[in-house]
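K.L.:
sequence-free structure coming up:
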């Protein structure tokens, strides 16, 4: 009998140890979830299905650039990645490098845009203001160094889940600052609600497809002044963006020269 009691006591201790281990594991998972979704945050301006349909439709309609496929990433107003999709037939149908570039474009455009009437700022509009200048006159030179991409958040996880509703970037602030075309803010009326970034082709084609996506989603600002101005030489004086191969049909552009 005493032997049985000893075994039962041991089992109780072991059971308690297992319970503690399980609780500690649950706490660790809860902590990780909190890191991935700090404070819950604002809701995503677009579902995965909506973004997937929009980037697929926009890529098919756009014939600028190299006629590549694209990655599209949406972020919430707080900058968390909340939807990732691609237009091609599989993960490798578009440049894999472009997935995290698209995320950084979305983060940049969202982070530098305000509610109307001050309104949106696109990544394309930053180009001329960040280039090195012999006179040292560019006001935003070095901008990209102040908000670097979180490589761990961008590259972590199972590649098979990239571009799906379970993409490992979901819920994370990947950050990054991109200063060429492809990033636009998203609006619900006058209110900025997030951003979309597109990458996979020339910078002009990325902007063109992002412009189409925003229109398809009906998340356009009241005054869409965040156009790309294609110029032969981009400087702070022009506020322009360099020309790209096959850029004649670029959507969301102002005058070109």
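P.N.:
Nice, thanks for sending it over. Keep in mind that what you see is a predicted model, and the values were worked out from it rather than measured.
K.L.:
going forward, measure contacts between C-alpha atoms and count neighbours the same way
P.N.:
Will do.
K.L.:
can you give me the helices in the stretch 151-257 of the chain?
P.N.:
Using DSSP state H, counting those that start in this stretch, the helices assigned to the stretch 151-257 of the chain run over residues 151-155, 203-217.
K.L.:
Other residues contacting the first one?
P.N.:
Outside of helix 151-155, the residues that reach it under the criterion C-alpha atoms under 8 Å, 6 or more residues apart in numbering are 100, 168-169, 172-174.
K.L.:
ok, residue 104 - contacts?
P.N.:
Contact partners of residue 104, counting by C-alpha under 8 Å, 6+ apart, are 149, 174-178, 197.
K.L.:
Burial check on the nearest residue to it once chain neighbours are set aside, number of neighbours?
P.N.:
The spatially closest residue to residue 104, leaving aside those adjacent along the chain, is residue 176, at 4.6 Å (C-alpha to C-alpha, 6 or more residues apart in numbering). Residues contacting residue 176 under the criterion other C-alpha atoms under 10 Å number 22.
K.L.:
mind checking how far residue 176 is from residue 96?
P.N.:
Summarising the geometry, the distance separating residue 176 from residue 96, computed by C-alpha to C-alpha, to the nearest Å, is 17 Å.
K.L.:
swap in residue 152?
P.N.:
Counting by C-alpha to C-alpha, the gap between residue 152 and residue 96 amounts to 16 Å.
K.L.:
which of the two has more neighbours?
P.N.:
Under the criterion of other C-alpha under 10 Å, the comparison of residue 152 against residue 96 puts residue 96 first, with 16 against 10.
K.L.:
any idea which helix or strand carries the more buried one?
P.N.:
In the assignment (DSSP states H and E), residue 96 maps to no helix and no strand.
K.L.:
The one 4 residues further on too?
P.N.:
Per DSSP H and E: residue 100 is located in helix 98-111.
K.L.:
and that helix, how far out from the chain's middle?
P.N.:
Average the C-alpha atoms of helix 98-111, do the same for its chain, and the two points are 4 Å apart (C-alpha atoms, centre = their mean, to the nearest Å).
K.L.:
Pasting the second one now:
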């Protein structure tokens, strides 16, 4: 009898748990279609790099990939390696940006460099958060960059410490991250900046602009023409 009572209680508890609604995932800041449209226009407008095409990835506030796009005609019209780099940039920018305090992946560059005196405060940062490579390479090649991309709905991690990753905002509220890759680090940042403006998801407070400097900023890239990567 004792076991029957306990069994009944356990079943009742399980039924209550099963009936409880699942917690909804944060809404994706953009659709893949809107990302593709904004990315393509930003790619056409930007001339700060090597005129390559790009991969773009968006994560929601929890770091889950929710939109993927590319600006070329097909998946291999841009560097295939850039697909996972873009994903890691989006994860990096989202993970380090706070409400009213955006941080771009470009801003990390001077803080992660080594030096004869022992390195900077964030030296080795990228090694503490490895990318989930198994998921990156999962699925058929024909699905990459489509609404069936195997990265979608997955949290892949990764940390990138050069230009191309930006936080996404609703006013001053952080709502996700955008990562671009496919050209020089400076052009990645500049085109990501244009893409974010076209999506109307730039922060209303704080600045995550790329700044240049031998020791205090991001290094210049070929063809960047001395721009700050803050394209309108």
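P.N.:
That came through, no problem. Quick caveat, the model's predicted, so the values are computed rather than measured.
K.L.:
And the furthest pair within the contacts of residue 104 of structure 1?
P.N.:
Spatial extent of these (C-alpha to C-alpha) is set by the pair 149 and 197 at 14.1 Å.
K.L.:
who has more neighbours, those two?
P.N.:
Summary of the neighbour comparison: residue 149 of structure 1 and residue 197, criterion other C-alpha under 10 Å, with residue 197 having more neighbours (37 against 21).
K.L.:
Narrow the contacts of residue 104 of structure 1 to those in strands?
P.N.:
Among these, the residues falling in strands (DSSP state E) are residue 197.
K.L.:
out of the contacts of residue 104 of structure 1, which ones does structure 2 keep as well?
P.N.:
Among those, the ones whose aligned partners also stay in contact in structure 2 (both residues aligned by TM-score structural alignment, their matches' C-alpha atoms under 8 Å) are 149, 174-178, 197.
K.L.:
Aligned to residue 49 of structure 2, what sits in structure 1?
P.N.:
Here residue 49 of structure 2 is matched to residue 65 in structure 1, going by TM-score structural alignment.
K.L.:
Please name the spatially closest residue to the residue nearest the centre of structure 2 (chain neighbours excluded).
P.N.:
For structure 2, the residue nearest the mean C-alpha position is residue 90 (0.8 Å; C-alpha atoms, centre = their mean). Counting by C-alpha to C-alpha, 6+ apart, the nearest residue to residue 90 of structure 2 once its immediate chain neighbours are dropped is residue 179, at 4.0 Å.
K.L.:
Contacts only, for that neighbour.
P.N.:
Residue 179 of structure 2 sits next to 56-58, 85-91, 93, 164-166, 192 when contact means C-alpha under 8 Å, 6+ apart.
K.L.:
Strands along the stretch 51-200 of structure 1, start to end?
P.N.:
Along the stretch 51-200 of structure 1, counting by DSSP state E, counting those that start in this stretch, strands occupy 71-76, 81-86, 183-188, 191-199.
K.L.:
Check which helices and strands the second one sits against.
P.N.:
On a contact count with 3 or more C-alpha pairs under 8 Å, 6 or more residues apart in numbering; DSSP states H and E, strand 81-86 of structure 1 meets helix 48-61, strand 71-76.
K.L.:
what sits up against the shortest one?
P.N.:
Meaning strand 71-76 of structure 1. The contact list for strand 71-76 of structure 1, computed with C-alpha under 8 Å, 6+ apart, reads 41-46, 51, 55, 81-87, 94, 98-99, 102-103, 106-107, 110, 163, 193-200.
K.L.:
Output the longest helix belonging to structure 1.
P.N.:
As assigned by DSSP state H, the longest helix anywhere in structure 1 is helix 2-36.
K.L.:
For it, buried residues please.
P.N.:
For helix 2-36 of structure 1, a neighbour-count test (16 or more other C-alpha atoms under 10 Å) marks residue 36 as buried.
K.L.:
Kindly compare burial across the strands of the stretch 51-200 of structure 1 and name the winner.
P.N.:
When neighbours are counted by mean count of other C-alpha atoms under 10 Å, the highest per-stretch mean among those falls to strand 71-76, a mean of 33.
K.L.:
which ones are touching the alignment partner in structure 2 of residue 142 of structure 1?
P.N.:
Taking TM-score structural alignment for the superposition, residue 142 of structure 1 sits opposite residue 124 in structure 2. The contact partners of residue 124 of structure 2, by C-alpha under 8 Å, 6+ apart, come to residue 112.
K.L.:
so how many other residues sit close to residue 222 of structure 1?
P.N.:
Neighbourhood size, residue 222 of structure 1 [other C-alpha under 10 Å]: 16.
K.L.:
Can you give me the distance of it to residue 192 of structure 1?
P.N.:
The gap separating residue 222 of structure 1 from residue 192 of structure 1 is 10 Å, by C-alpha to C-alpha.
K.L.:
now residue 64 of structure 1
P.N.:
Residue 64 of structure 1 is 28 Å from residue 192 of structure 1, where distance means C-alpha to C-alpha.
K.L.:
and if you look at residue 176 of structure 1?
P.N.:
In this structure, residue 176 of structure 1 and residue 192 of structure 1 are 19 Å apart, going by C-alpha to C-alpha.
K.L.:
so what corresponds to residue 212 of structure 2 in structure 1?
P.N.:
Under the alignment (TM-score structural alignment), residue 212 of structure 2 maps onto residue 230 of structure 1.
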